[in-house]
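K.L.:
Okay, here's the prediction I keep looking at, along with the sequence it came from:
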Amino acid sequence: MKAVFMIPIVAALTFCTLSARAAEPLKQQLVGTWSVISFVNENEKTGKTTKVFGSDPKGYFMFDAAGHFSINLIRARRAKYGNRDFPTAGEGKAALEGMIVMFGDYKVSETDNSISLHIIGGSFPAWDNTNKKRFIAIRNDELTYKNPTPATGGGTAVVTLKRAPSVTE
């Protein structure tokens, strides 16, 4: 009988927690580690969607409260090098094309739900010491991250992320 009374209480507490998070400023909601769920390019002109990093991309997007970020994204099941740590030119090219890595500082705009990244360094040398603008939306524990000018070309890159659980949970 007690279990029946506990269900509405647990539901109310869950709703209040989710509502409180939604009321937080976007930057506060963004802080944390996010696990990559999907990465697609959406071409608005053709209606075509491409899974640039395959059907099961791996990675984390991390944003700390001090305004630093790190993005690590790889294509799952990349081929191993024939000679462990010394790839051939083709193996090195394939590995590089299967990842995006960058780190730097960020600022959030509540006005247009955007994030301005100052990229200090990354896997694309042309990005070093540049500024990029992305658009984000957070709903509960899901983050949608949109890049209107992706290096992968063909429309808008849309990354869907889920808040990563604590390793102690």
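P.N.:
Received it, and whenever you're ready, just let me know what you need.
K.L.:
going forward, measure contacts and count neighbours with C-alpha atoms only.
P.N.:
Noted.
K.L.:
C-terminal to the top helix by length along the chain, what's the next element?
P.N.:
If you go by DSSP state H, the chain has its longest helix at helix 2-23. As assigned by DSSP states H and E, the chain's next helix or strand after helix 2-23 is helix 26-30.
K.L.:
Does anything pack onto whichever helix or strand comes after that next one? Which helices or strands?
P.N.:
Next along the chain after helix 26-30, taking DSSP H and E as the criterion, comes strand 32-42. On a contact count with 3 or more CA pairs under 8 Å, 6 or more residues apart in numbering; DSSP states H and E, strand 32-42 meets strand 49-50, strand 58-63, strand 156-163.
K.L.:
for Ala94, helix, strand, or coil?
P.N.:
Recorded secondary structure, Ala94: helix (DSSP: H, G, I helix; E, B strand; the rest coil).
K.L.:
wait, I meant Ala65
P.N.:
Counting by three-state DSSP, the backbone at Ala65 sits in coil.
K.L.:
try it against this one:
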Amino acid sequence: MKHFHIVTTVLRLVLPGLTLQSGVALGQVPLDQQLTGAWTYVSVDTVRPDGSRTPMYGPNPHGLVIFDGHGHYALVNSRGDLPKYVSKDRMAGSAEEYRAVVQGSIAHFGTYVVNEADKTITFRIETSTFPNWNGVEQRRPFVLSGDELRWTTPAASGGGSGEVVLKRAK
């Protein structure tokens, strides 16, 4: 019992002044650390200027976004219903099969920075399956609520803006 009192006394003295390395009080985890991990896609919608929505990758997009906690990320997303190639050889697809893959998927990787003040993620895209994004920075406002992450892509590669909803992978 005596050891219990010593431990609780030490904890009462030490914990109030304890801070994380970033200077944030214990219990207040910075947004970039909250993003760390793997996220799966729930939806990806194109939002037109008139407010209408179209699922960009169908009703059940498949994909993963990984934030490694050291400023690197990888993102891959595709339609859940992409057709298989008749030839069974990815280098010998038909024009229609190639079109379906290009229009039904996106992937990119690079580094990211989270701005706590304005709640944005800036993706510094090194390489993308949409080559126009190679070497580009894209700033995306986001909302993190529990195990749900939402961001907006102001100028989506398919036109309009994009609204992405992800859930933390378990």
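P.N.:
That came through, no problem. Quantities reported herein were computed from a predicted structural model and do not represent experimental measurements.
K.L.:
a markdown table please, covering the helices and strands packed on strand 32-42 of structure 1 and showing mean neighbour count and distance to Ser70 of structure 1.
P.N.:
Formatted as a markdown table, these follow (neighbours: other CA atoms under 10 Å; distance: least, CA to CA, whole Å):
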| stretch | mean neighbour count | distance to Ser70 of structure 1 |
| --- | --- | --- |
| strand 49-50 | 16 | 24 |
| strand 58-63 | 20 | 5 |
| strand 156-163 | 20 | 14 |
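K.L.:
Out of those, flag the one nearest Ala12 of structure 1.
P.N.:
Comparison of these against Ala12 of structure 1 by CA to CA identifies strand 156-163 as nearest, at 21.4 Å.
K.L.:
centre of the chain versus the closest one, how much separation?
P.N.:
In this view, strand 156-163 of structure 1 has its centroid 5 Å away from the chain centroid, taken as CA atoms, centre = their mean, to the nearest Å.
K.L.:
can you give me the angle that strand makes with strand 32-42?
P.N.:
150 degrees (axes from the mean of the first three to the mean of the last three CA atoms, to 10 degrees).
K.L.:
Pull the contacting residues for the residue nearest the centre of structure 2.
P.N.:
The residue lying closest to the centre of structure 2 (CA atoms, centre = their mean) is Val65, at 4.6 Å. Contact analysis of Val65 of structure 2 by CA atoms under 8 Å, 6 or more residues apart in numbering lists 38-40, 73-76.
K.L.:
Map it onto structure 1.
P.N.:
Taking TM-score structural alignment, Val65 of structure 2 has Phe61 as its aligned residue in structure 1.
K.L.:
Could you do Val143 of structure 2 as well?
P.N.:
Per TM-score structural alignment, Val143 of structure 2 is aligned with Ala137.
K.L.:
doesn't Asn113 make contact with that match?
P.N.:
Yes. Between Ala137 of structure 1 and Asn113 there is a contact at 6.8 Å, judged by CA atoms under 8 Å.
K.L.:
and Thr149 of structure 1, what element?
P.N.:
Short version: Thr149 of structure 1 belongs to no helix or strand, going by DSSP H and E.
K.L.:
Give the equivalent position in structure 2 for it.
P.N.:
With TM-score structural alignment as the criterion, Thr149 of structure 1 matches Ala155.
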